[in-house]
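> got a predicted structure here, sequence first:
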Amino acid sequence: MCVFDMENALIKKAQKGQMDAFEKLILKYEKKIFNLAYQMFHNEQDAYDISQEVFIKVYQSINSFNFSSKFSTWLHRITVNTSIDELRKRKNKVTQSMDELLDLGESTVHKQFEDTEKTPEEAVLIKEKNNEMVALLNQLKEEHRTIVILRDIKGYSYEEISEILDCTIGTVKSRLSRARAKLKDLYLENKKDSITEFVK
């Protein structure tokens, strides 16, 4: 039995109420769910809370999964929607952490700075650039920030993003294009402000 078939068998068992099967599914995906929530909030506690809420939603709605898409895509859609719902509840912007933004996948948040070949000067420059990117991402609308995270940070394909956000591939591409254009404008504006401040 291939991995895909084994996963489907677990899903079907979980849909019948078998908790051990559900727990195996959660163990398989909990890190990926946490990392995706981590990218949305850039805070470990928030990511943990969102992950727990996602697990509850998955448990409550697993019978609605009809195998028309990948189970991982279905999970990611729930994670993104849960994260967006929470962000909308918060009037103040979520505090960002440069280290947390650098957690691009399965590794630790500090891996970007463990390259011993970098000089202290290079490390400072990298830290400043990433800190600047965090600030720029913070200024994007939720839908633009989300799509930049999914495509440019997490590396999802247009097809995967289309399924996660429940929109057409054309919408994904146009939304991403607008988000990148806005990022560029914000970047240039930030540089202009920095120069103005410097010459005062």
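Ah, there it is.

> all contacts plus neighbour counts: C-alpha atoms, from now on.
Will do.

> and for Val54, the neighbour number?
By other CA atoms under 10 Å, the residues close to Val54 number 25.

> this is the other structure I want to compare:
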Amino acid sequence: MKGASDRAHALSAASEDGRSASAVPSVADEQDSLDMARLASGHNAVLNDLMERHAERLFQYLVRSLENEEDAADLAQETFVRVYQNRAKFDARKKFSTWLYAIASNLVRDRYRWRARHPKVSLDAANEATGNDFVESLPEENPSPIETVQARERAAAVRRAVAALPDQLRIPLILSEYEEKSHAEIGEILRCSAKAVEVRIYRARQQLRTTLSELMQTL
């Protein structure tokens, strides 16, 4: 029982070394840079290629960040609108995905501020997030119906706890745990140091452990 509880109330710390960005750009990064150069020179159709490579993963990041698929779809579309509007400002020396997630993360912060000003609307629009959960709580082999229900309840508790984190803790945690981005890249996205990212992720995990240890008592 302890193992299942541990999985439910603590996010595993992934190795930062395994996530370190390579000094050599990947083929995908180089293609992104080429496409952005073409977009800036007037070849608007390449925006579709960029969206094809990045839209699905970006949408999942936004769903996890916002806990609302409708908001996530809106912001995914708005993110690519901003990419097009600012195509001439893209710095080809940097990764396109870093720039893309910086735009999306700024929109997430704006949406949370809007929700704070319109709590009734936010409550009415809330829906369950889909996709993978922060913690894969299902037993590995032949779960019983009770185990399946308990696992779903634990996963839902984790989602709620993550959604309740302040954005300065929630966003770096999601970028680290789900998007598997290095502290250095998250720092570029959020415009802070890698050390600040490390501290924020640590604080997020500590807060989740406290919150979930209380919630798990009722499950």
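Yep, it's here. Bear in mind the structure is a predicted one, so any value in this text is a computation, not a measurement.

> kindly list the longest helix within the first structure.
The single longest helix within the first structure, with elements called by DSSP state H, is helix 169-198.

> flag every buried residue along it.
Ile169, Val172, Lys173, Arg175, Leu176, Ala179, Arg180, Lys182, Leu183, Leu186, Tyr187 (16 or more other CA atoms under 10 Å).

> does Lys181 of the second structure count as helix, strand or coil?
Assigned by DSSP: H, G, I helix; E, B strand; the rest coil, the conformation of Lys181 of the second structure is coil.

> residues in contact with the equivalent of it over in the first structure?
Under the alignment (TM-score structural alignment), Lys181 of the second structure pairs with Tyr156 of the first structure. Applying CA atoms under 8 Å, 6 or more residues apart in numbering, we find Tyr156 of the first structure in contact with Leu150.

> element containing the spatially most central residue of the first structure, please.
The residue lying closest to the centre of the first structure (CA atoms, centre = their mean) is Leu36, at 3.5 Å. Using DSSP states H and E, Leu36 of the first structure sits in helix 19-41.

> between whatever helix or strand comes next after that helix and helix 19-41, how many degrees?
Sequence-wise, the next helix or strand downstream of helix 19-41 of the first structure (DSSP H and E) is helix 44-61. In terms of direction (axes from the mean of the first three to the mean of the last three CA atoms, to 10 degrees), helix 44-61 of the first structure departs from helix 19-41 by 140 degrees.

> for helix 44-61 of the first structure, which positions count as buried?
Using 16+ other CA under 10 Å as the test for burial, helix 44-61 of the first structure gives Asp46, Ala47, Tyr48, Ile50, Ser51, Glu53, Val54, Phe55, Val58, Tyr59.

> counterpart of the fifth one over in the second structure?
Under the alignment by TM-score structural alignment, Ser51 of the first structure pairs with Ala76 in the second structure.

> find the nearest non-adjacent residue to its match, please.
Of all residues not flanking Ala76 of the second structure in the chain, Phe59 sits nearest, at 5.8 Å (CA to CA, 6 or more residues apart in numbering).

> hmm, the one you found is touching Asp74, no?
No: contact criterion CA atoms under 8 Å: Phe59 of the second structure and Asp74 do not qualify, at 9.5 Å.

> before we move on, back to that, make CSV out of the buried residues of helix 169-198 of the first structure and add distance to Ser68 of the first structure.
Output for the buried residues of helix 169-198 of the first structure, formatted as CSV (distance: CA to CA, whole Å):
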residue, distance to Ser68 of the first structure
Ile169, 17
Val172, 20
Lys173, 23
Arg175, 25
Leu176, 25
Ala179, 29
Arg180, 31
Lys182, 35
Leu183, 35
Leu186, 39
Tyr187, 40
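
> can you tell me which of these lies nearest to Phe113 of the first structure?
Closest to Phe113 of the first structure out of the buried residues of helix 169-198 of the first structure is Tyr187 (23.6 Å), distances taken as CA to CA.

> check contacts around the closest one.
So Tyr187 of the first structure contacts Leu136 (CA under 8 Å, 6+ apart).

> cool, and Thr130 of the second structure?
Thr130 of the second structure touches Val63, Glu69, counting by CA under 8 Å, 6+ apart.

> what do we get in the first structure for it?
Matched to the first structure by TM-score structural alignment, Thr130 of the second structure sits across from Glu100.

> what's the local residue count around Glu159 of the first structure?
Other residues close to Glu159 of the first structure by other CA under 10 Å number 13.
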